[in-house]
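Novice: Everything below, folded, please.
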Amino acid sequence: MIKINLNHMKNLSLGLLLGMALMSSCKKDKSTDNTTPETPIRPITAQSKAYVNQLFDFNPAPGQFDNTGIGDTVAAKSTLNGDQGLVSLGAWGGYIVVGFDHTILNVPYKEDFIVYGNAFANFSEPGVIWVMQDTNNNGKPDDTWYELTGSAQYKDGYTRNYSVTYTRPKCDTCSVPWKDNKGKTGFVKTNIFHKQPYFPIGIKGDSYTLNGTLLPSSNINDDDPTYITSAAYDYGYGDNTAGGDKIDIDNAIDAKGNKVNLKGIDFIKVQTGILYNMGWLGEQSTEFGGAADLSMLKN
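Specialist: Just a heads-up that it's a prediction; the model follows:
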């Protein structure tokens, strides 16, 4: 027969209970330490505007409208506050960064904001759209950019982590040489219609590099050089369809291409997506005419 020491059992049970409580406390502390704070949401107030109202960066690629009335910082500022101005972003990679005075909430299964351009029937110049949350709540676009994918994502020629280096030409009116990170080279070609320098006057060095996502040029038909068309993609890009492009935040992906769930966004970046010379029409260059929170528009 086995004899049981009741006092020993009581002490053992008490020890086990204390140990389990301590382990539970440690797990809770560890979990709390690893918790990421929720992204701050800036609510809509009576003073909030539907349209982007802050210009944070304008960095155009070389192009036929650079250093002109629709290719400079003044033109970039004209796209704010619903003024419906227009700015050209130049060849591939040129971009603009703007912000809202409130957080645009991500409404499931619905487009959340609209980006304006100057696309029309049979002619679009699609721009890749990036979004950012003001995670650190400092009012500046210095957190993480997320690409919003569109219908070109799975087409041949879609390339993430793409970059192009543009080099200052030998003369102000010479075509601008470029080289990409795939070893390809070419020129942003000048034409007879625009005789000002195509290399941005704001660039102080002899070259600069732009990074982003390259969209396929398969939507362009230049078989007839006198009538070149550039069909719109189905969805997801700026300067893609007449009247503006409605954009869904649910299409955001991270740097590895994985889908991310964003509660809302505070800043957007629009970037020329196609690298292509369109003959007498010049380079493909996305135009940006502003953006608005769809939840605040009456129509």
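
Novice: from here on, contacts and neighbour counts on C-alpha atoms
Specialist: Fine.

Novice: Okay, N106 and A292: tell me how far apart.
Specialist: Note on N106: its distance to A292, by CA to CA, to the nearest Å, is 14 Å.

Novice: More neighbours: the two, which one.
Specialist: Comparing N106 with A292 by other CA atoms under 10 Å, the one with more neighbours is A292, at 23 against 18.

Novice: who touches that one in this structure?
Specialist: By CA atoms under 8 Å, 6 or more residues apart in numbering, the residues touching A292 are A50, Y51, V52, G82, F113, I114, V115.

Novice: In helices, which of those fall?
Specialist: For these, not one is inside helices, with DSSP state H as the criterion.

Novice: Which ones among these lie within strands?
Specialist: F113, I114, V115 (DSSP state E).

Novice: Now for those, which sits with the most neighbours around it?
Specialist: Going by other CA under 10 Å, V115 tops the ones in strands among the contacts of A292 with 27 neighbours.

Novice: if we can go back for a sec, as a markdown table, the ones in strands among the contacts of A292 with distance to R42 would be great.
Specialist: Shown next, in a markdown table, are the ones in strands among the contacts of A292 (distance: CA to CA, whole Å):
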| residue | distance to R42 |
| --- | --- |
| F113 | 16 |
| I114 | 19 |
| V115 | 21 |
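
Novice: I'd like the structure of this one too, to check against the first:
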Amino acid sequence: MNNQFKFLTYLSCILILISSCKKEVETPDTPPVITGLEADYYVVVKEALLLKPVIENVADSIVWVVNGQRVANALQYNFQAPAAPGTFSLIVMVYNRGNISQKVIQITTGQYLNWETTTNTILPLEASQKFTNKTDVKWEILSAPSDLYRLSANNATAQFTSVSRGTYKLKVSSADLVDTLLITVRQTAKPQSPFIYKVFDYLPAPGQFVNELPKYNAGDTYETMLTKVGKELIGEDANLITLGGWGGYVVIGFDHTIVNVAGRRDFRIYGNAFGANANPRPNAPFGGSCEPGIVLVAYDKNKNGKPDDDEWYEIKGSGNFSAENELWYSSAVNSKNDTRTIRNYEMTYHRPTVETPGTPDGFISINNYIQWSNNQGQRGYKIKNTYHAQSYYPLWVKDEKITFKGIRMAQNGIEESGQGSYFVLYAYKYGYVDNYPNPHDNSGIDIDWAIDKNGNKVNLPGIDFVKIYTGVDQENGWLGENSTEVGKGEDLHMLGSNIATVN
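Specialist: Presented below is the predicted three-dimensional model:
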């Protein structure tokens, strides 16, 4: 018993001794996580790059190592590029209890600021920080593999876009401050189409081809009619649709930005204009069936894929402010046409109350057919002719009246026979759809003709969307109303067409 007691006493002492010698085990921290840094950077020689990582979890120490040499122990590191170009391996290491996390970064230094983009895409540019508060920053192209590009600058910011692949060298300067940029333009991964890609909106004004181009069927809605318009206009094998009388419109888009190339016309929207074969007027200017559609353009500033109300600019055609310089103007005045150009015009059309004609009066089947009024204090009726029996009012529209707003151009249709049988609709000089035959140079549109709502010229890098609306309100006897028709749309640069502009 005595020996057993001694053994237990001895064992207890041993356990106490072991317990007193045992060290407390430390629990490691959660490993730090490094974010906020890119894997690669490009820095112009003699410029600085401030690196500010975001560290999650506890960080006891942050160490920066460049090309194997420790250069800093701080929360951030200011890399100073030397005078000679080179490549640098930078490692940032973050320590805490029981952990080391690191991120490897490669820094390349060179003489140029490098940018990359793809064809027919707007690249926003911003001058480097050394140009801060400078108000005389200039941008210029030093070398380019093609002249199919646009550089639109506004002091310290600019926008660049190009049709062609390759490397473009740019200079940014303000007095003695200079930066040189290299922009590498690559082909897009997905092939781009030079033709209309999408139809966003369609609302024709009443006219003799409405509900026929495209065909309305009972039960059609706005959505189904928009789909029908898309089937007619999208792609290379497009057909015609009608915009009806004054104000009727369509909004289309492309799958890329049409580049605003200096000195050239940039796009064309087809119509069905043609010249008169037997105009009795000697030495007459070009005319026949010219039904000009006014053009608005927009580029996708906010990248939401659709045109917004604040993005539209007016293409200033030759008659947007006055027709006095048109070659046919004096003849139109002598014919007692309404030759005024009204820039804030509004016109309302009412749904017809009668569709069934009475006894025809020549080419007129219903004389007081569609009631209209405008913001000039005028009102009257559009006729229904004997050649088109369907309703001229867009039947998918549920409203009893439709109001359009825009520019009403001078009436360009002149009856030349003196007997009411030969109407010639004369062409405006430039700037419209369905105003010249499609192959004619004057069917091309230059984006540089764009102006803002105050009439000021704008410097657009390119455009993504186009709106066309019928620009003339005129009845031309048996020929019917002046109605713009719209067909295929095409990017002239992608198709290799070089059409010089006019100023």
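
Novice: Number of residues surrounding A76 of structure 1?
Specialist: Around A76 of structure 1 there are 25 other residues, counting by other CA under 10 Å.

Novice: swap that for V178 of structure 2, please
Specialist: 15.

Novice: For it, give me its contacts.
Specialist: K171, V172.

Novice: quick one: it from A153 of structure 2, how far?
Specialist: From V178 of structure 2 to A153 of structure 2 the distance is 16 Å (CA to CA).

Novice: show me where the stretch 151-300 of structure 2 has helices.
Specialist: Ranges of helices in the stretch 151-300 of structure 2, per DSSP state H, counting those that start in this stretch, are 222-233.

Novice: what does structure 2 give?
Specialist: Applying DSSP H to structure 2 gives helices spanning 2-21, 222-233, 329-334.

Novice: Dump these into JSON lines; add distance to R379 of structure 2 as well.
Specialist: Below are the helices of structure 2 laid out as JSON lines (distance: least, CA to CA, whole Å):
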{"stretch": "helix 2-21", "distance to R379 of structure 2": "107"}
{"stretch": "helix 222-233", "distance to R379 of structure 2": "28"}
{"stretch": "helix 329-334", "distance to R379 of structure 2": "22"}
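
Novice: Skipping its backbone neighbours, what lies nearest the residue positioned nearest the centre of structure 1 in space?
Specialist: Geometric centre of structure 1, nearest residue: W130, 1.5 Å, by CA atoms, centre = their mean. Counting by CA to CA, 6 or more residues apart in numbering, W130 of structure 1 lies nearest to E147, which is 4.4 Å off, once chain neighbours are set aside.

Novice: show me the contacts for that neighbour.
Specialist: With contact taken as CA under 8 Å, 6+ apart, E147 of structure 1 is in contact with V128, I129, W130, V131, N251, A252, I253, D254.

Novice: Confirm for me that K77 of structure 1 is in contact with L55.
Specialist: Yes - with contact defined as CA atoms under 8 Å, K77 of structure 1 counts as touching L55 (6.5 Å).

Novice: between these two, which one's more packed in?
Specialist: K77 (21 against 18).

Novice: corresponding residue for that one in structure 2?
Specialist: Here K77 of structure 1 is matched to K231 in structure 2, going by TM-score structural alignment.

Novice: any idea how far that match is from Y393 of structure 2?
Specialist: 22 Å.

Novice: go on, G166 of structure 2?
Specialist: 52 Å.

Novice: Same question for V297 of structure 2.
Specialist: Distance of V297 of structure 2 to Y393 of structure 2, computed by CA to CA: 27 Å.

Novice: G86 of structure 2 too?
Specialist: G86 of structure 2 is 70 Å from Y393 of structure 2, by CA to CA.

Novice: ok, the two, which is more surrounded?
Specialist: Higher neighbour count among G86 of structure 2 and Y393: Y393, with 24 against 13, using other CA under 10 Å.

Novice: Per the alignment, name the residue of structure 1 opposite the more buried one.
Specialist: Matched to structure 1 by TM-score structural alignment, Y393 of structure 2 sits across from F199.

Novice: What of K453 of structure 2?
Specialist: Using TM-score structural alignment, the equivalent of K453 of structure 2 in structure 1 is A255.

Novice: before we move on, the earlier item: just give me the match in structure 2 for the residue nearest to the centre of structure 1.
Specialist: By TM-score structural alignment, W130 of structure 1 lines up with L296.

Novice: Pretty sure that match sits against W312.
Specialist: Yes - contact criterion CA under 8 Å: L296 of structure 2 and W312 qualify, at 6.2 Å.

Novice: L22 of structure 1 should be in a helix, yeah?
Specialist: Yes - checked against DSSP: H, G, I helix; E, B strand; the rest coil, L22 of structure 1 lies within a helix.

Novice: ok now do F113 of structure 1, which residues does it touch?
Specialist: F113 of structure 1 makes contact with I104, K246, I247, D248, A291, A292, D293, L294, S295, according to CA under 8 Å, 6+ apart.

Novice: Please convert the residues you listed to JSON lines, extending it with distance to N161 of structure 1.
Specialist: Shown next, in JSON lines, are the contacts of F113 of structure 1 (distance: CA to CA, whole Å):
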{"residue": "I104", "distance to N161 of structure 1": "27"}
{"residue": "K246", "distance to N161 of structure 1": "25"}
{"residue": "I247", "distance to N161 of structure 1": "22"}
{"residue": "D248", "distance to N161 of structure 1": "22"}
{"residue": "A291", "distance to N161 of structure 1": "25"}
{"residue": "A292", "distance to N161 of structure 1": "28"}
{"residue": "D293", "distance to N161 of structure 1": "29"}
{"residue": "L294", "distance to N161 of structure 1": "30"}
{"residue": "S295", "distance to N161 of structure 1": "32"}
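
Novice: Out of those residues, flag the one nearest to T32 of structure 1.
Specialist: I104 (28.5 Å; CA to CA).

Novice: Give the aligned equivalent of the closest one in structure 2.
Specialist: Using TM-score structural alignment, I104 of structure 1 pairs with I258 in structure 2.
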